[in-house]
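> build me a model from this:
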Amino acid sequence: MVEARISTELKDIAARYAKLDGLNETGIPGLSIYKSSALSEKLHSIYEPCLCVTIQGKKDTIVEDDIFTCSEGNFLFSSMKLPVCGMVREASMESPYLSLVIMIEPTMVYDTLKDAPHLVSREPSISSGHSLSIGDVDGLMSDAVARLMRCLDHPGDIPVLAPMIIRELIYRLLATEEGGAIAQLGMLGSKTEKIARAVALLNQKFTEKLDMNRIAEDIGMSASNFYKHFKETTGMSPLVYQKKVRLLEARHQMLVTGDDAASVSYRVGYESPSQFSREYSNYFGRPPKKDIALMKSLELAG
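This is a model prediction of the structure:
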């Protein structure tokens, strides 16, 4: 195992720019800092393709039956949009959970691989079929992260240095033990790239009743391989994935608009409000009305 290295300097910079609990945007495009000053219950969200570096504390990321635990000095890479459930396991007011979140586009991986052909042929590890990959931050990656964060104190450096450092971080990722799986995202025609295209389609048309066999044909897979690889990559079937996207969007709409559950259920693609309420309760642990009331009370308390 590679020794994890998170310097005091890096913690100090992250703490200075993460003033509030939740996701704090920074002056570097695509870089945010997530902070939590307390342990959390299950928080449902959709991960975008990104690199998360845990600076302090511990958090579980849960996908169906799989739990990915990141402590200080670990990184988590998400290769595609994925409905997840997160739980902060170590945090306090004095020592909050801190994590850097860097958005990563597949084209960035592809462009890096073009200049690093020796990384293209690496085989994914046996355990790396999932779209989430976890590894240790080594000295070289930690140094690159620190240089990226220092740009926040020198805004004039950001347009020139930040894109180069993020590209370096992608290169460092590709050179890790999990790099073979991460490289698949930037390789046209790979299993991961094909499933990522299917995921994009499911997100674009989540309100529609889709023909999954047609999606398999569109991405160049047989129906059986599509279902198999989709489950391996995301931890769930395409239909379950679509259902979670619908429920997360419904929750967001109810919080923002104040519309009732029945109205929103039709809007996100449900034909039966009762089915929507049942599936909503199963997923979030509370019926829609009670859940939204609790969410709003937590927002007011924060």
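
> contacts, neighbours, all on C-alpha from now
OK.

> so residue 224, which state does it fall into?
Under the three-state scheme (DSSP: H, G, I helix; E, B strand; the rest coil), residue 224 adopts helix.

> that one: how many residues sit nearby?
11 (other CA atoms under 10 Å).

> distance of it from residue 98?
41 Å (CA to CA, to the nearest Å).

> just residue 25 next, same as before
From residue 25 to residue 98 the distance is 13 Å (CA to CA).

> mutual contacts of those two, please.
Residues within reach of residue 25 and of residue 98 at once, by CA atoms under 8 Å, 6 or more residues apart in numbering, are residue 33.

> of those two, who's got more company?
residue 98 (27 against 15).

> quick one, what contacts that one?
14-15, 33-36, 54-57.

> what about it, which SS state?
Once three-state DSSP is applied, residue 98 turns out strand.

> structure for this one too, so we can compare:
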Amino acid sequence: MLPTPTHMPQLDELSAIIAQNTSDDGVFETSIPRLSLIRFSRQTEPCQTLQHPALCIVVQGSKQVMLADEIYVYGPAKHLVVSVDLPVTGQIIEATPEKPYLCMRLDLDLPALGEMFMEITPATGEPAGGCSKGVCLADTSPQFLDSALRLLRLLASPEDIAYLAPLAERELMYRLLRGPQAHKVRRMLMPDSRLQQVTRAITWIRQNYAAPFSIEQVAAEARMSPSSLHQHFRDVTAMSPLQYQKQLRLQEARRLILTSAVDAATAAQRVGYDSPSQFSREYRRLFGAPPIQDVARLRQEPERFAET
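Sure thing, here's the model as predicted:
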């Protein structure tokens, strides 16, 4: 779906607000809780990150997000919803100094969204059953953009944020729960859904990623059989539990080397690797360069690898 004349006034105003509140390339937190604004004036290198549950609305330029071997490309007529913690690779693929990539990201308040889910009657004709992916891509309607605008306009009146931002955010979440991907968003909120069981497994792995574990152990934590865990974990994350653990280990090792001034061998040991050669091999496969070269590149051009 491409932007239509109906979308353009909202997109133009959203672009202006984001441009006014971002001084340079990068990711900027705002005075509105959980809301960040993102601006980049050129394409970026692929950036591996752990993406937490969030709503991302691009208003100018475009981006692709890779989850394992699956690629999601979105621009001003689409928005992305991430429902669980996922190791993803993001890359801005359309941006220039004259027309930078501009995006708003709202980290999801899942308890508040869950309360709304219990209050709202599902729309007729919603698909039923099944476990959805942890990433959803949907068309952005003019009504959805109107709700986003009401939230961002509050940046110009800080005195109103404490009272009005929760109302504007609630309206945006209502649109999410009534939009074309509502059935997928609802699945992530249902207490006994497969997605919630996978979320329990993800939470446990994140807390214990540096230690060896058995699939049976994770399945017990998720209250699933091992075979069911394998199937539905891959459905949601596009990877197995062990592949998920590996990505967490490597991303944490990269963070340690970059921010804690530890060497690669020490970082590898801290995240659970017994073999430095295996660590170096898997690090290079994920990040495209050995640890020393990769971190040197990050330090030289940090803005090109920023979380986007």
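
> TM-score of the superposition?
Once the chains are laid over each other, their TM-score by TM-score structural alignment, normalised by the length of structure 1 reads 0.94; 301 aligned residues with a CA RMSD of 2.0 Å.

> closest one to residue 243 of structure 1 out of the contacts of residue 98 of structure 1, please.
residue 34 (26.6 Å; CA to CA).

> ranges for the helices of structure 1?
Ranges of helices within structure 1 are 8-17, 106-114, 139-150, 158-174, 179-183, 191-204, 212-218, 223-234, 238-257, 261-267, 273-284, 288-301, based on DSSP state H.

> now the ones you listed as CSV including distance to residue 40 of structure 1?
Formatted as CSV, those follow (distance: least, CA to CA, whole Å):
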stretch, distance to residue 40 of structure 1
helix 8-17, 19
helix 106-114, 31
helix 139-150, 26
helix 158-174, 29
helix 179-183, 29
helix 191-204, 27
helix 212-218, 36
helix 223-234, 24
helix 238-257, 18
helix 261-267, 26
helix 273-284, 14
helix 288-301, 12
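
> how far away is the equivalent of residue 57 of structure 1 over in structure 2 from residue 128 of structure 2?
In structure 2, the residue matched to residue 57 of structure 1 (TM-score structural alignment) is residue 61. Distance of residue 61 of structure 2 to residue 128 of structure 2, computed by CA to CA: 34 Å.

> scan structure 2 for its longest strand.
Ranked by residue count under DSSP state E, the longest strand found in structure 2 is strand 86-94.

> tally of neighbours for the aligned partner of residue 86 of structure 1 in structure 2?
When structure 2 is aligned by TM-score structural alignment, residue 86 of structure 1 is paired with residue 90. When neighbours are defined as other CA under 10 Å, residue 90 of structure 2 has 25 of them.

> can you check which part of structure 1 stretch 214-234 of structure 2 sits on?
Stretch 214-234 of structure 2 covers residues 211-231 of structure 1 once aligned (TM-score structural alignment).

> in that stretch, what counts as buried?
212, 215-216, 219, 221, 226-227, 229-231 (16 or more other CA atoms under 10 Å).

> make TSV out of those and add distance to residue 245 of structure 1.
Converted to TSV, the buried residues of stretch 211-231 of structure 1 look like this (distance: CA to CA, whole Å):
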residue	distance to residue 245 of structure 1
212	16
215	17
216	19
219	20
221	23
226	19
227	18
229	19
230	15
231	16
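
> which residues does the residue most central in space within structure 2 contact?
Residue closest to the average C-alpha location in structure 2 (CA atoms, centre = their mean): residue 51, at 3.6 Å. Residue 51 of structure 2 makes contact with 82, 85-88, according to CA under 8 Å, 6+ apart.
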